[in-house]
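Chemist: this is a predicted model, with the sequence first.
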Amino acid sequence: MAPWILRFAVFLLSCFLCQQEAQCLDEVLRLRTSLLEKYQKSIRPVRDYRDGITVHLNVALRQITDLDEKNQVLKTFCWLRVYWKDEYLAWNETEYGGISSIMFPSREIWIPDIYLYNNVDEQSDGGLQPGTNVKVTSEGEVSWLTPSSFTSSCKIDIGPFPYDDQNCLLHFGSWTHTGIQVDLQNVSDAADLSDFADNGEWWLLGMPVRREEKFYSCCPEPYPNLKFSINLRRRPMFYFFNLVLPCLILLLINPLVFYLPPDSGERMGFCMTILLALVVFLQLVSESLPKTSDNIPLIGKFFAGTIFLLGLTAMANIIILHLYYRRPGSKAVPPVIRKIFLVYLAKIFCVTKASDCDEKEKDEKDGPEAFKISNPFVDVTQMFPFGGSAPNSPEPGSRDYGTWDCSGRVRRKEPPRVTFNLEAMQTNSLIYLKEILRSVNVIVKDIKEQRADENVELEWRDVAMILDRVALFFVIMATVGLSMAILLFSGL
């Protein structure tokens, strides 16, 4: 085929299509003009005013923008699908070139006044804003598909936080028309979730819908409304790794404070550090939760229980340190406490008492041989043999021992004979011995008092160490119980 023939055929076809399109545009304009010529968008589109209009509503949830637990506000983005019949927008297809449907701007025709009852958006009244086009068929069936963002109130149940499920409502209904005038019906039993975008904080469990009719004191007629329930479940991993897990670690470290020696001086500092860390974590949790007294969150109970347990641990350490560092001169351990702690609890917790070891060492040192003293009443003549010196004899070199000549030399002479007065010497010896015994008795008394004080201190230290072991046992049991409780209630 020649090229000029092909070009001519294309030209004829284009002219035919343009003519057909022009005819179609003319028909659409004629139909549109005919339908809107006497149309009143402020009046319900029914021939008989006593008839009602049935409006079907369905919601396709696209995204959960935010759930603000502190302010109890839910932000969502939805596609609304509204269907009804407009008796003034029906036509005969044969009269208008076979046109079966036409599009109208939503501002040009009547649309139902459907509002979100639980709207809390300050910049919107919660109504469906006209903006998108409306599709109308030749039978008068109207389909309005419009996207909308909603900010609704949501009652937050913080009891099981952060392992909680929330149920938020989108409550739709006609604001001015009664159920007789506009009957609102749901298209299906649940919203459309096929295009829902997953949220990083919540799992969407479902979105069922139920229809209710409510009667108000102002009007005897019923007002139908639709309630779309958005069932959400929190994803707890963020809170577990950032709040629960650090608290569990601090809780498990807490019993180790009893393994620190009391002499180290770090026990109370260790307890206070853990306690302050938990208070900081609790403050972080409270800032993200609503200020309500209706319920206490699970994580708040866990932190409160942990802080209470740490408080008891600190109190037990204060008592233990007070008993461990008893000053000399303190009262002896009462018999009841001695029997309970130093007899029964020492055996149960297998504690070796320091007072028993100290008594064994003292018994070995202070045996009968250690206190063996020779007889002080010995024969005094054994101390001074005949010809020896006596206490009253002159010392060699003294002037009483010899005479001096003119040259300064000493003329020696025989020492005089010394006679012993045994009675006087025995009397003096007894006096000296009595003084020595008196001094020894004072020393022995002081040693006994010192040892008694040391015994009392050791017994109080034994009581403190046994109490330390008892507190360690109960703190470990309470820690395990509290940890199991949070894990069981959390459902992990």
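Modeler: Arrived safely, thanks for sending. Numbers count the residues shown, from 1 in each chain.

Chemist: rest of the way, CA atoms for contacts and neighbours
Modeler: OK.

Chemist: next, count neighbours for Leu25.
Modeler: Leu25 is flanked by 12 other residues according to other Cα atoms under 10 Å.

Chemist: er, Thr313 actually
Modeler: Around Thr313 there are 22 other residues, counting by other Cα under 10 Å.

Chemist: now do the contacts for it.
Modeler: Taking Cα atoms under 8 Å, 6 or more residues apart in numbering, we find Thr313 in contact with 271, 471, 475.

Chemist: narrow the residues you listed to just the buried residues.
Modeler: For the contacts of Thr313, a neighbour count by 16 or more other Cα atoms under 10 Å gives the buried set as 271, 471, 475.

Chemist: below is structure B, check it against A:
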Amino acid sequence: MEITLAKALWLLMLPQGFVAPLKCSSRRPESLFASLEADLFPKKLVPPVDRFSDPININISIVVMAIFGVDEKVQTMTSFISQSLTWRIEGLHWNEAECGTNRVSVPREQLWLPEIHIAELMGEDESPQTTYVSLHNTGDVFDNKPIRVVSSCRMLIYTFPFDVQNCSLTFQSYLHFDLDIRLIQGSTAEETLQASKDLIRTNGEWELMDIKAAPYVDKLRRGRSSSEMKYHIVLKRQPMLYVVNLIIPSCFLITVDLFSFLLPPQSVDRSSFKMTLILGYTVFLLIMNDLLPVTGETTPLINVFFALSLALMVASLLETIFITNIQFTSTQYREVPRWLSILVLRYLAIAVHLPPQKESNRVTVVLQSHDNELHICTNNNISSSPVMSHDGVSDSTIEEKPAPDPQQHLVDELRKLSNNLTAIRLHVDNHFKGANTSQEWYMIGIVVDRLLFAIYIVFILASFLTIICIWTWGNL
């Protein structure tokens, strides 16, 4: 009798838990729910712990079901996840053989539920509502519900469209501290990633690359620590849409502009062709502007690529205008300076694989008469030389003798003819001199055009290779 009394006292001293073990009068569902109605449901406002100092350990797991999209303009990610919460009601259990089941669905409003929210949630919760939670005979409560999450995400779009985004989902309680609720990681990050890849429903622009989970973190809030669980969702953009619609057409237009250098620079078609390319590329950028991300923090590298392509086309047009100006208006220039002629036509011509130009020799035409040589110049701004007689003595030193009228008339005609021939000769000399000057400026234009074309090619290759390397290394 004393042993029985001591055993009873010892049992009374043991903690009884939040509720007593449930008893079922039969294996029918009514018996189990009658016990729950009597012992558990009336305590739905009370946390399921023995003392307020005991924290409630909540295991949390998620599965990413779909990635609907990422909006770079408003910096948000839209996803659909399955959130699973598991906690235990202290002291609650029943005998499976006695009650006929080890699990039962209970209306959510009949139990105490933890207040867990996503810190990055933006806007209203539009997720479908679940009515029941699962209650096990061990006292474990399993709450699984789908959530459509529109969460804030800090976007790094410098390497767009080859960017990788890391968006986080932080699960925490706004009201309870770590002394009240403690969040514990349920499934491992590898299990979460594998389950998400097996169940993901979308195959759109974004590909799920990795999921990283951070164990509960004590965060100082209002002077006390709170428990939170953070998941990092790593997404990779599928760039094929932007490569086909943006990058490849730009490369085609740059290639066409590059081959337009094969047109003769003095042709008007070359400058008009380049202007048409610039107008077409501008219209192309305006049409495709909606596909480009907009942010005020950083400038995407693809925008630099488009700006560089447009700048190269403009520079190509300016180069054509410069060369055409040299070759078409060369007759208005003075003679080519000797240092410029030597530098361009001898050295730069070799550098651009053009044969060096030799100086042209001027052909001098000498007009002679049968009897004597006449050197007569015109009086209009032409340097004149005296007319030499047959014996080489100047006419000015010889006293003029009266001649018969027919001979004097013949001499006057010959004198006029000599003046006209001299004027024609000077005009021809000036013409050939200007032609030689024009030819030198023309050849200088050809050499400079080929030199700038080579520099244009080198700059394009260096710029595009640099952008490709930044795109590649930016995602490593």
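Modeler: Perfect, thanks for sending it. Just so it is clear, the structure is predicted and the values come from calculations on it, not from any experiment.

Chemist: TM-score of the superposed pair?
Modeler: Remark: TM-score between the superposed chains equals 0.80 [TM-score structural alignment, normalised by the length of structure 2]; 416 aligned residues with a Cα RMSD of 2.9 Å.

Chemist: in JSON lines, list the buried ones among the contacts of Thr313 of structure 1 along with distance to Leu252 of structure 1.
Modeler: Converted to JSON lines, those look like this (distance: Cα to Cα, whole Å):
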{"residue": "Cys271", "distance to Leu252 of structure 1": "12"}
{"residue": "Ala471", "distance to Leu252 of structure 1": "15"}
{"residue": "Val475", "distance to Leu252 of structure 1": "10"}
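
Chemist: now, those that are in helices?
Modeler: Judged by DSSP state H, those include 271, 471, 475 as members of helices.

Chemist: isn't the first one up against Leu256?
Modeler: No - checked against Cα atoms under 8 Å, the pair Cys271 of structure 1 and Leu256 is beyond contact range at 10.0 Å.

Chemist: how about the helices of structure 2, start to end?
Modeler: 2-13, 29-39, 96-99, 189-199, 240-242, 248-259, 268-287, 301-328, 338-342, 349-351, 405-473.

Chemist: looking at the ones you listed, which is closest to Arg154 of structure 2?
Modeler: helix 301-328 (17.5 Å; Cα to Cα).

Chemist: residue range for that closest one in structure 1?
Modeler: The alignment of helix 301-328 of structure 2 onto structure 1 (TM-score structural alignment) spans residues 298-325.

Chemist: list the buried residues for that stretch?
Modeler: With burial defined by 16+ other Cα under 10 Å, the residues of stretch 298-325 of structure 1 counted as buried are 298-300, 302-303, 306-307, 309-310, 313-314, 316-317, 320-321, 323-324.

Chemist: and if you look at stretch 347-365 of structure 2?
Modeler: Within stretch 347-365 of structure 2, the residues that count as buried by 16+ other Cα under 10 Å are 348-349, 352, 356.

Chemist: so how far is stretch 333-347 of structure 1 off the chain centroid?
Modeler: 39 Å (Cα atoms, centre = their mean, to the nearest Å).

Chemist: just the buried residues of stretch 347-365 of structure 2 now: which is nearest Phe284 of structure 2?
Modeler: For the buried residues of stretch 347-365 of structure 2, the nearest to Phe284 of structure 2 is Val352 (34.6 Å; Cα to Cα).

Chemist: aligned partner of the closest one in structure 1?
Modeler: Matched across to structure 1, Val352 of structure 2 falls on Phe349, judged by TM-score structural alignment.

Chemist: so Pro236 of structure 1 sits against Pro162, correct?
Modeler: Yes - between Pro236 of structure 1 and Pro162 there is a contact under Cα under 8 Å: 5.8 Å.

Chemist: out of those two, which sits in the busier spot?
Modeler: Taking neighbours as other Cα under 10 Å, Pro236 of structure 1 and Pro162 compare with Pro162 leading, 23 against 16.
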